[in-house]
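Peer 1: Based on what follows, work out the 3D shape:
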Amino acid sequence: MLRWIIFLVIFGIADIYAFQAFKTISKNNWLQILYWFITVLVIGNFVFHYYGFNRSDGFSHGHAYAFGFFIALLIPKMVLLVFMVGEDIIRVPQAVFRYFTEGDTARGNYFASRRQFVSKIALGIAAIPLASIIYGIYKGKYNYKVLKYTLHFEDLPKAFDGYKLTQISDIHSGSFDNMDKVNYAVDLINEQQSDIILFTGDMVNNKAEELVPYKNVFGKLKAKDGLFSVLGNHDYGDYVQWESEDAKKQNLEDLKNLQKEIGFDVLLNESRYLEKNGERIALVGVENWGAGGFKTAGDLKKASTSINKDDFKILMSHDPSHWEKKVIKDDYHYHLTLSGHTHGMQFGIEIPGWFKWSPVKWRYKYWAGIYEELGQFINVNRGFGYLAFPGRVGIWPEITVIELKKSSNSA
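Peer 2: Okay, here's the model as predicted:
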């Protein structure tokens, strides 16, 4: 209860300052009433959904949108708070000075009026995150981008020169609310005509039943060398309360079976060989392995027992912290690792090929795109779906296409 009181007090202070800025540009009573109506509606809806909320009880679309609209309201008001408090830092010393120099002549009104241009600037800047978040909720979460990379390797078997793979990750099917948009994305994946499709975990938020409405949609995925998948931390059902341990285990089995029905070969700490013209590369898939409290069911050694050390290897591992902590220095040398998990936080600023930033970089060293260490590559997919916040701002849903090329200086 105390945290809710603190939360409401802080938000109330931000609202008072935000309303002061709003009043400087509009004296219309109806607009001011509308301002408070929207504020009370959004905060009330947020409190309704989250007071007493326990993540283990499940996360509904109602929770997602309550959170999304709250963020859309909070961030612009925090921007306004910074500007208005900044102005008060100037106004307070001025008021003190007037008190001692003007005395009764000021008649108790020692504070200078708020400057209208400061409020206008603050409102203009605050409008940017407001518009971005609203766009992210209604359009951004389905603003699919196909990102294409070409990676060169000296020891790539010649038969696989020009081999194309499509990676998708973090579908989170329980979050979707538009079947047509998901259909469009699946068609976009198939249009890439890659040799193989690889999914790197988090098919659902929590329960296998989330995938059922989309089984036929994802069942349209096609690649001549097949579809392969691994599990992510959300696929194990660890974040909801189950009536029994058996029910939780059955949920995981149901999810595996659903993926198989779609056409995925689910790799559970195991490997497969991809063969072409008498040559082969190894595809290795581990269960989730994550640092910082995430599930560590992944077993790289077990997954690689059936392959040779000198094979060309592609590793599928959901969490990029696995690559950082275990894979890079492994003596088996995994040429290319495919991960997801971070979602790029679904929020950031990115100019492809020039600049990318997201707060998630403070949590994950490798958080989006291609990285190279010790002659090995990792691609961290920004995710196909979304979770918790029902949108994406600046970090769009991703379909990755990677072409493998044999280095020109190779024999």
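
Peer 1: Please count neighbours and contacts with C-alpha atoms only from this point.
Peer 2: OK.

Peer 1: just checking, what packs against the strand or helix carrying residue 92?
Peer 2: Assigned by DSSP states H and E, residue 92 falls within helix 61-102. Other helices and strands packing on helix 61-102, by 3 or more Cα pairs under 8 Å, 6 or more residues apart in numbering; DSSP states H and E, are helix 2-25, helix 29-50, helix 116-138.

Peer 1: can you tell me which of those helices comes nearest to residue 380?
Peer 2: Proximity to residue 380 (Cα to Cα) singles out helix 116-138 among the helices and strands packed on helix 61-102, at 21.1 Å.

Peer 1: Tell me which residues are up against the closest one.
Peer 2: 21-22, 24-25, 68-69, 71-73, 75-77, 79-80, 83-84, 87, 390-393 (Cα atoms under 8 Å, 6 or more residues apart in numbering).

Peer 1: circling back: ok and the helix holding residue 92 relative to helix 2-25, angle-wise?
Peer 2: Counting by axes from the mean of the first three to the mean of the last three Cα atoms, to 10 degrees, helix 61-102 lies at 60 degrees to helix 2-25.

Peer 1: one more to line up against the first:
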Amino acid sequence: MSDQDKLEFVERRICIGMITSTEYIQRVILFWRADLLATKWSRLVCQWSLEYYDKYKHSPGQDIESLYERNKAELDPDTQDAMGAFLRGLSNEYKQEYDRYDEEGRQIFNVEYLIDQTKEYFQQQNLIRHQEEIAQRIDRGELQEGEAAAFTFAPAYVDHTTYIEPFSDMAGPALRAAFTARQAPLIRYPSAIGQFWNDEMTREAFVAIMAAEKKGKSWILMDAAIRAARQGCNTVLFQAGDMTENQMLRRIAIYAAQRSDQERYCKNIWMPILDCKRHQQDKCEDSRRQKQYYPDPILETSSPMYDDLIMAAKTFRKHSPCRNCPAIRGSVWLQKQKDAQPLTKEEVEREMRGFQQKHVKGRLRLSTHANGTLSVTVMKALLDLWERTEHFIPDAIIVDYADILAPCPDFARMEFRHQENQKWQRLRNLSQERHSL
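Peer 2: I've put the predicted structure just below:
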């Protein structure tokens, strides 16, 4: 992609942000420079969007087509063609990137990242135009004027990102954005784990899952990626070499189908569920206790082995586990699961399509790399490529796992301990630059 193509790509995203996001308009007004947009049609789209916002206090959305129809007679043919092509191509792109909402109906759109892109675009355009002015002066032999122009350069805007005055009127949009981001988890979990985790699963957060080997870290990360996509987020799962692409796809398909591809995991399966020791040993007199069909203790020992639990479950089939009061003393009970047929290669595509149609609202991208080849530098290059070529901008970036990432070239010669520190700093930088989880 040429530099000109990159500029046109960002300008197109600016226009879409103006059309679809009220928050984007509110934030960008503070430093807006319509004169720095390169094309006439994009200036008109943004002008119409701002005028619409001034009147109705929200972005125009689908009303942009009505604004175009109302004004197109006044446009020259080239501008008509360019704007018409933009609006025709907007529908699919809008659904992929902007028409996504969480379970509470809030739009999932990375406003912060587009704000950063807009600022960079204005800076770049401002520098290009200033450079062109100086070059034209030199070509005409106007050296003194060219030198004067060089000394009169003014930034495209005053960069308030290096500071903020929290009690000033200027801080209003930033304060609203801070509380919006904090109150909207991108990944939601149910029950107790949701109470523990949900408030941390927000945009710009940085979360690490740590445990010893074979404790389920990869499964938790895969589950988080699928949950994010189910809840409307664009998600990328980077597999850094712990597993191959085939192994990951097999896991994801088994997750979606809710059954294994191996017979031994489909038949004679006992599922552990929570029960209460006092209930099992018939030592509870609480009125809230689950009905107990057996007057004698069904488990004599407080530390039963697996075989003891299976024997008890087979013997006391009517036993109903109890967890009805805060005084519960946690214990394990086993429930027999219904037998299922192993997942076959003939079924897997149908199962995946069905899961996607029923549950997946966002996009999930799996990027698998051989051990020792994936670094944060490579991740950033891939994210830039996907954004430019496919309009894919992730809300959640998940890496399995950080310890086996390759060092970036600029710190590959450091001592191992310093390399590890730099890896974690670069991962944190990724969430800050991309305004993602």
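
Peer 1: Tell me how the two chains score on TM-score.
Peer 2: After superposition, the two chains reach a TM-score (TM-score structural alignment, normalised by the length of structure 1) of 0.24; 169 aligned residues with a Cα RMSD of 7.5 Å.

Peer 1: Pick the most deeply packed of the helices and strands packed on helix 61-102 of structure 1.
Peer 2: Most buried of those by mean neighbour count (mean count of other Cα atoms under 10 Å) is helix 116-138; its value is a mean of 17.

Peer 1: packing partners for the helix or strand just after that one?
Peer 2: Once the chain leaves helix 116-138 of structure 1, the next helix or strand it forms, by DSSP H and E, is strand 145-153. If you count contacts as 3+ Cα pairs under 8 Å, 6+ apart, strand 145-153 of structure 1 packs onto strand 398-406.

Peer 1: Who are the packing partners of the strand it packs on?
Peer 2: Against strand 398-406 of structure 1 (3+ Cα pairs under 8 Å, 6+ apart) you get strand 145-153, strand 163-168.

Peer 1: Residue 91 of structure 2 and residue 12 of structure 2: what is the separation?
Peer 2: 13 Å (Cα to Cα, to the nearest Å).

Peer 1: More neighbours: which of these two?
Peer 2: Between residue 91 of structure 2 and residue 12, counted using other Cα atoms under 10 Å, residue 12 has the larger neighbour count: 15 against 12.

Peer 1: Work out for me the element that one sits within.
Peer 2: Per DSSP H and E: helix 3-20 holds residue 12 of structure 2.

Peer 1: Give the next helix or strand downstream of that helix.
Peer 2: helix 22-28.

Peer 1: packing partners for that next one?
Peer 2: Counting by 3+ Cα pairs under 8 Å, 6+ apart, helix 22-28 of structure 2 packs on helix 3-20, helix 40-56, helix 111-139, helix 172-182.

Peer 1: Return the set of buried residues in the third one.
Peer 2: Which is helix 111-139 of structure 2. For helix 111-139 of structure 2, a neighbour-count test (16 or more other Cα atoms under 10 Å) marks 111-112, 114-115, 117-119, 121-122, 125-127, 130, 133-134, 137 as buried.

Peer 1: and if you look at the first one?
Peer 2: Within helix 3-20 of structure 2, the residues scored as buried using 16+ other Cα under 10 Å are 7-11, 13-20.

Peer 1: could I get these as JSON lines with distance to residue 96 of structure 2?
Peer 2: Output for the buried residues of helix 3-20 of structure 2, formatted as JSON lines (distance: Cα to Cα, whole Å):
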{"residue": "7", "distance to residue 96 of structure 2": "21"}
{"residue": "8", "distance to residue 96 of structure 2": "19"}
{"residue": "9", "distance to residue 96 of structure 2": "16"}
{"residue": "10", "distance to residue 96 of structure 2": "17"}
{"residue": "11", "distance to residue 96 of structure 2": "18"}
{"residue": "13", "distance to residue 96 of structure 2": "13"}
{"residue": "14", "distance to residue 96 of structure 2": "16"}
{"residue": "15", "distance to residue 96 of structure 2": "16"}
{"residue": "16", "distance to residue 96 of structure 2": "12"}
{"residue": "17", "distance to residue 96 of structure 2": "13"}
{"residue": "18", "distance to residue 96 of structure 2": "17"}
{"residue": "19", "distance to residue 96 of structure 2": "15"}
{"residue": "20", "distance to residue 96 of structure 2": "13"}
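
Peer 1: and which of those residues is nearest residue 417 of structure 2?
Peer 2: If you rank the buried residues of helix 3-20 of structure 2 by distance to residue 417 of structure 2 using Cα to Cα, residue 10 comes first, at 38.8 Å.
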